[in-house]
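Visitor: Here is my input, please return the structure:
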Amino acid sequence: MPAKPVIKKAPLKKAPAKKAAPAPAPEPAPEPAPAEAPPAEAPPAEAAPAEAAPAEVAPAEAAPAAEEAPAADAAPPAESAPPAEAAPADAAAAPPPPTEPAPPEAVAPAAKEPAAVVAPEASAEAAAAPEAPAPPAAGKGKAPAKGKGKAPAAAKTKAPAKGKAPAKAVAPAAEEPAAVAAPEAPAEAADAAAAAAPAAQPPAEDAAAPAAPEAPADGKTSAAAAAPPAEEPKAPTPPPPEPEVPTSEPLNVSVEDVNDTSVTIKWRPPEKIGSGLDGYVVEYCKDQTTDWIVANAEPTPANRLVIKDMATGDLLHIRVVTVNPGGRSAPGALAEPVIVREVVDRPKIHLPRVLKSRLVKKVGEKVNLVIPFSGKPKPVVSWTKDGQALDPKTMNIRNSDKDSILFIRQVERSHSGKYEMSVKVDSFEDKAAIILQIVELPGPPTSIKLADTWGFNVALEWTPPQDSGNTEITGYTVQKADKKTGDWFTVLEHFHRLNGTVSDLVMGNTYSFRVFAENKVGRGEEAAVTKETAQILKQGIHYQPVDYKEHDFTEAPKFTTPLSDRAATVGYTTKLLCAVRGYPKPKVEWMKNSMIIGEDPKYRMINSQGICTLEIRKPSCFDGGVYTCRAKNSIGEAAVACKLEVKQVVNPAAEKKE
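Guide: Below you'll find the predicted structure:
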């Protein structure tokens, strides 16, 4: 028995429809309506109430008439067509006769204005089925489109828009819902809608599709519900867990404090941490037993622990292990057992300030190191050199209650190294390190060569010495020697580079060179000497003196300072001065009143550096006159003259007596 049809009901706008022209008889191939036909307009209709009488279902005999394609110009406008109700999916008992498909230009009217279509050959039970209210289609009047492939598709109708060509008819698809029943409306409106809706018959295979066995109450079927559920993606397989790895052993396990009843130890974290670190477990064992006792019930995260309630005088072996998910690590134990007793004064080394830095000594010097310390009871003192015990044959150690002395009579290069002094009282220990460096003169440079020779210059290159004297090289000394004499002379001193240039060499000589290395001790005793000699050649060097014209210095005598007229007093010596120049040196003569002054002792003539002086001793009134100085040489002569006046002093008293 077919399922009961579900009729959808939606609020409709009630409007009087115009009488449509009678539908033409169906033809095997209906022709499309002419494009010129304007759509029939209908005035707006009042909305029908939701509680209106149930829509009448057209009888099965009326189905062919509903399927007839009306004229395109009889369709009402899209806004005036009421929404149609869906006919039950199982109402189609027999498919309609196949007809030729509509031309491709014909398109079904829009779903906004579905016409009332009744499925063909509907049974009486389908017509009598109760109506199911259809949800409003948001004012657009679309019929539901669910229930794909469950029932033969009904014809879609679409009113053509105003001023456009008639609607195109398209064959309904298989996804269309069941046939739509005509809503409640006057017979005239139903006839007009039936006449306006173009008939589009579904294909035979769509009409023969069986109806859905079950339909929801609202007449909708879900395509998603009909599809089989998609398989959920499987989660990726997690990688296998990593194996748990224990840590390495704790480091630097040592005693921090000890008294009569407890021992405090400390340590450092392990170098490698495997699968985490849950804590540390401290265990102790009394001497001459093999039973290890756990000092802490639960692992401690700290790096320090106090082992309490010990008996005074016990000798304990102590070790520390780490715990994590991988298990216990290897134990880190004390190097020596601990005696449970009170220490009055812990050991302490008082290292002098001069020994806190590197101590440098020359080979052959004496070393005497006095290092004081404290501790009670008397500490045990020990010395090591580079981790090894000292050799008593080359060095002496003397220990007292307060200090320790390291004595070396003559140090050698082999005594260089790191000396460590240890002072120990029971499990407490103090250490001090001393670095001793023994230095000496460096060796010679490894090699030396002549790099280039040009003109009066020679370029040298050398390499550092193989033996630096146990200290850094501070410079080099370069010397040269002439092959003729063989004497060495220093040309570069405290030179820091490994190459240099020697200049100002004598042309025609042959030279050898050597280089010494220097350090803080001094200059090395041996030097590296060049195997080849540098010869300063004379070729291409010629000295040519400059030709110049010798200057002629000859000049006729010329007085640069002439004689001046003077007045002298009788009895007072006076001098006449002038200056003359000339080359060759001119001969100077003095004249009085054009008479040459001879060897008169009253006159003294002096000529020094061109300054001519005539001294007149105690002149009288007769010594006045014109004096002339004349100078002459092979080039010429010159003369200057002056007037000398000698005055007599008058005594007024003598004149009165007369």
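Visitor: drop to CA atoms for contacts and neighbour counts, all remaining ones
Guide: Will do.
Visitor: Could you find the closest non-adjacent residue to Gly582?
Guide: Among residues not flanking Gly582 along the chain, Pro557 sits closest, at 4.3 Å (Cα to Cα, 6 or more residues apart in numbering).
Visitor: and the gap between that neighbour and Val626?
Guide: 21 Å (Cα to Cα, to the nearest Å).
Visitor: of those two, who's got more company?
Guide: Pro557 (25 against 16; other Cα atoms under 10 Å).
Visitor: Which other helices and strands does whichever strand or helix holds the more buried one contact?
Guide: Remark: Pro557 resides in strand 555-561, with elements defined by DSSP states H and E. Taking 3 or more Cα pairs under 8 Å, 6 or more residues apart in numbering; DSSP states H and E as contact, the helices and strands that strand 555-561 lies on are strand 574-583, strand 625-632, strand 637-647.
Visitor: and this one, so I can compare the two:
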Amino acid sequence: MGIGAALESAPTVAQHQFEPPGHPGKPVASDISEDALTLGWTMPLFDGGSPISGYIIERRHKGGKWIRVNKTPCKDLRYRVLGLFEDNEYEFRVFAENIAGFSGPSPISDPAKPCRPITVPGPPVNPKVKDYSCTYADLVWIRPTRNGGSPVLGYIVEYQKAGAEWEKVNKDDLIKQCAYRVKGLAEGTEYRFRVKAVNMIGEGETREIPESVIAKDIVIPPEIEVDATCRDRLTVRVGHNINVVAYVKARPDPEITWSKGESVFEKDKRTTLTNNFPVVQMRIKEATRADHGKYTLKAVNEAGEASATITVNVLDRPGHCQNLKLTYVTKNSCMVSWDAPEDNGGTEITNYIVECREPSIRAWSMISSDCTNRMNHTYQFRVQSTNDGGESAWVRTSDILVKEEVQKPPEVTWVKEKTTGDNPRISIDTGHDYSKFLLTKTKRSDTGKYVVTATNSAGSFTAYANVTVLDIPGPVRDMKVSGISTDKCRVVWDPPEDDGGCEVDSYIIEKCETRRMVWSTYSASVITNYCNVTRLVEGNEYIFRVRAENKMGTGPPMESKPITAKTQYNRPGPPDAPEVTKIGKDEMTVVWAPPENDGGKSITGYILERKEKRAVRWVPVTKSPISERRMKVTNLIPNHEYQFRVKAENEVGLGEPSKPSRPITAKDPIVCVFFLIDAFICFKLNWHCMCNLEPPGPPGSLKVVDSTKTSITLSWAKPVYDGGAPIIGYLVEMRDKVQMEGEQERDPEEGWKKCNTAGQLVITEFTMINLDERQEYEFRVSAQNQVGMGRPANLKDAVSPKEIHGKHLF
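Guide: I've put the predicted structure just below:
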């Protein structure tokens, strides 16, 4: 019959039967560090009819633009936000997601500022007793190396009498300085002291001073140090003041005396004595020439005595000349002689002034040839001395008649540097007006100063000649060989003690292989006192010798000790056991850390080896060294267990292999499939592959960095392999060391106790406190990511807490 009339429905939109969820609760920040924090929130009150599949977190600088934090939705109600900047304020909000879409944003969190976690400060460094007596003790220390993230507000000092409890010294206020005087000690009592720092969190660890102190007076014998202004010699002019200052260190204060010769000074009108320990001073007003001389400062106490001598020089005009007389007269000359003044006025005589006159003439004139070329004339002479202080009084002769006198020839003597003696090689010929000295068959030892002296009744005259005898140089000194490598070395020496009387022109260096003992010249024209010797043969033993050469010839050789041409560097040490990641049925990725010891040379590459678990022979994976510390190993047999090890290489060669990695089976990871069933319409398949995630590897470089009598501080490095997910924290564990009987071995998992019980540890350092110094402890550290806890790294040896004074390296 046909088709009937159509009936239309109301419009319908194709959409889910679910709604987006409500917004999550207000996020709250916790576990804040300098670059990260943990954000927590509550589930939405309304899930829109569909389970919450994840959460999206956004952050911003306060009042800034929102930035998404996590690339993939977070399944938990907590998330560790990384990559923050210290002291910046951040705000956060959270979105929930279900099958219908995203919710609205949560309420904005309170501003959070990343900062270093604040803890109590570490112990003060190197406390010690600087001084003490029967009633007090002076303590000093250095501020802690760790302030706990908050400034140190002050310090607390405690003392303990023998057999008693510790008592707090500063009960009211904190000590602001790194020094303190403990008063009120009982004489003869033994005390121990300890110090601890305080910040806003509370009191830190104490550090005890190792030495105990018995309250008694310290007895120190006197020590005298003269002030630099008068240490060598103090010089003043006549009429000025003499001021001598010295520093005396002694306990108890000594008795001070000043003396000059046999006389002891006391306080009077001219002399002032001041004792203001450690400074002592003597002051003499208006000095005279009689005040010059050596002054002695003496300090005496019950422990001993000390003295110091100060030389004081008072400058004045010199005294008059002594013994002025006429020594001889000729027809055209005469000689006037005198002795130096008894008192030179405290400084050298610079010159003498000689004047003459005829008795009939009133005026005096300086000596000139005019008054010495006339015979049978009568003269008078006078002399005065001069120094920096002025001129002395005149001294004059009586009348002198100039006439000719017969003179005897002088007596002549030759001396070498004040030594005399018969020498068959010496001949001396002296005439009326000459003297000749002849030395035959000269030697190098004949070099020196030769003095000739002529003496007659009028006086004496001395002259000298410096004689140098040339010869070949002596042997070089202090010969050393350094910088030894496979093909070269450096030979160094000092110039010869005797250069032969002339400059050394060059050096001749020779070498010799000890197995052949044939010398060959390496260089005959070395002008420096060192030489870089090349073209050596690796493994051969060599001896070197050096000779100095001047214009007279070549000196005797000096030989070195035997050396072997070889490198001074070593092969690198073994790396830590490698970690295996990204495991498949026919491939694996292996990663490793560099060795702690590189042998003195940079690492140039690595060789990776593998073997099946039950096999004996290791097979290289790489034909040549690779520079990366990660490698993808392919062509594996499915379901076979493999182990890997690594060798490091430097310029010297290939080092020892690392320990094998743990056995790993080559197989694909398990795929987890989750079915989410729609209760109203249909079911959907939603699967997630978690094959690339696993727990992280063990931390590296675990070591002790600080220790006291009650605490130990550990540090470590991040694991080489993080398991494919960021490291979110660390677990520190310890146990007492137990001595097992016979060949028994302790269960590796027995007796471990968690140390960081206060919360998640996100930094790579931790301090264990309240330890017993008589007990040895074992420690281990594990890293954790989102998958779980990784394998632990064990401290190599058991340790016990003990004091560390100064800087030590573990």
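Visitor: TM-score, when you put one on top of the other?
Guide: Once superposed, chain against chain, the TM-score is 0.30 (TM-score structural alignment, normalised by the length of structure 1); 255 aligned residues with a Cα RMSD of 6.1 Å.
Visitor: would JSON lines of the helices and strands packed on strand 555-561 of structure 1 with distance to Thr490 of structure 1 be doable?
Guide: Below are those laid out as JSON lines (distance: least, Cα to Cα, whole Å):
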{"stretch": "strand 574-583", "distance to Thr490 of structure 1": "52"}
{"stretch": "strand 625-632", "distance to Thr490 of structure 1": "62"}
{"stretch": "strand 637-647", "distance to Thr490 of structure 1": "63"}
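Visitor: Deepest-packed of those, please.
Guide: strand 625-632 (a mean of 20; mean count of other Cα atoms under 10 Å).
Visitor: So which elements touch that one?
Guide: Using 3+ Cα pairs under 8 Å, 6+ apart as the contact test, the elements touching strand 625-632 of structure 1 are strand 555-561, strand 587-592, strand 637-647.
Visitor: After the top helix by length along structure 1, heading C-terminal, what element do we hit next?
Guide: In structure 1, assigned by DSSP state H, the helix with the most residues is helix 187-196. Per DSSP H and E, helix 187-196 of structure 1 leads on to helix 204-207 as the next helix or strand towards the C-terminus.
Visitor: buried residues in that following helix?
Guide: Neighbour-count burial for helix 204-207 of structure 1, counted by 16 or more other Cα atoms under 10 Å, picks out 206-207.
Visitor: what's the following helix or strand after it?
Guide: Criterion used, DSSP H and E; the element after helix 204-207 of structure 1 is helix 223-226.
Visitor: can you map out the strands along the stretch 201-350 of structure 2?
Guide: 203-208, 213-214, 220-226, 234-237, 242-251, 255-260, 263-264, 271-276, 279-284, 293-301, 304-315, 322-329, 334-339 (DSSP state E, counting those that start in this stretch).
Visitor: In TSV: the ones you listed, plus mean neighbour count and distance to Cys512 of structure 2.
Guide: Output for these, formatted as TSV (neighbours: other Cα atoms under 10 Å; distance: least, Cα to Cα, whole Å):
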stretch	mean neighbour count	distance to Cys512 of structure 2
strand 203-208	22	61
strand 213-214	18	65
strand 220-226	18	58
strand 234-237	18	63
strand 242-251	20	62
strand 255-260	16	69
strand 263-264	10	74
strand 271-276	14	71
strand 279-284	18	67
strand 293-301	18	64
strand 304-315	19	60
strand 322-329	16	73
strand 334-339	14	69
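Visitor: Dump those strands into TSV; add distance to Asn466 of structure 2 as well.
Guide: Output for the strands of the stretch 201-350 of structure 2, formatted as TSV (distance: least, Cα to Cα, whole Å):
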stretch	distance to Asn466 of structure 2
strand 203-208	70
strand 213-214	67
strand 220-226	42
strand 234-237	37
strand 242-251	45
strand 255-260	44
strand 263-264	49
strand 271-276	53
strand 279-284	49
strand 293-301	38
strand 304-315	36
strand 322-329	31
strand 334-339	29
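Visitor: Determine which of these approaches Tyr507 of structure 2 most closely.
Guide: The closest of the strands of the stretch 201-350 of structure 2 to Tyr507 of structure 2 is strand 220-226. By Cα to Cα, the value is 49.5 Å.
Visitor: Give me the helices and strands touching the closest one, please.
Guide: strand 242-251, strand 293-301, strand 304-315.
Visitor: how about a cut-off of 10 Å?
Guide: Packed against strand 220-226 of structure 2 by the contact rule (3 or more Cα pairs under 10 Å, 6 or more residues apart in numbering; DSSP states H and E) you find strand 242-251, strand 279-284, strand 293-301, strand 304-315.
Visitor: if I look at the residue nearest to Gly582 of structure 1, how far off is Glu655 of structure 1?
Guide: 51 Å.
Visitor: which ones are touching Val526 of structure 2?
Guide: For Val526 of structure 2, the contact set (Cα atoms under 10 Å, 6 or more residues apart in numbering) comprises 505-509, 546, 548.
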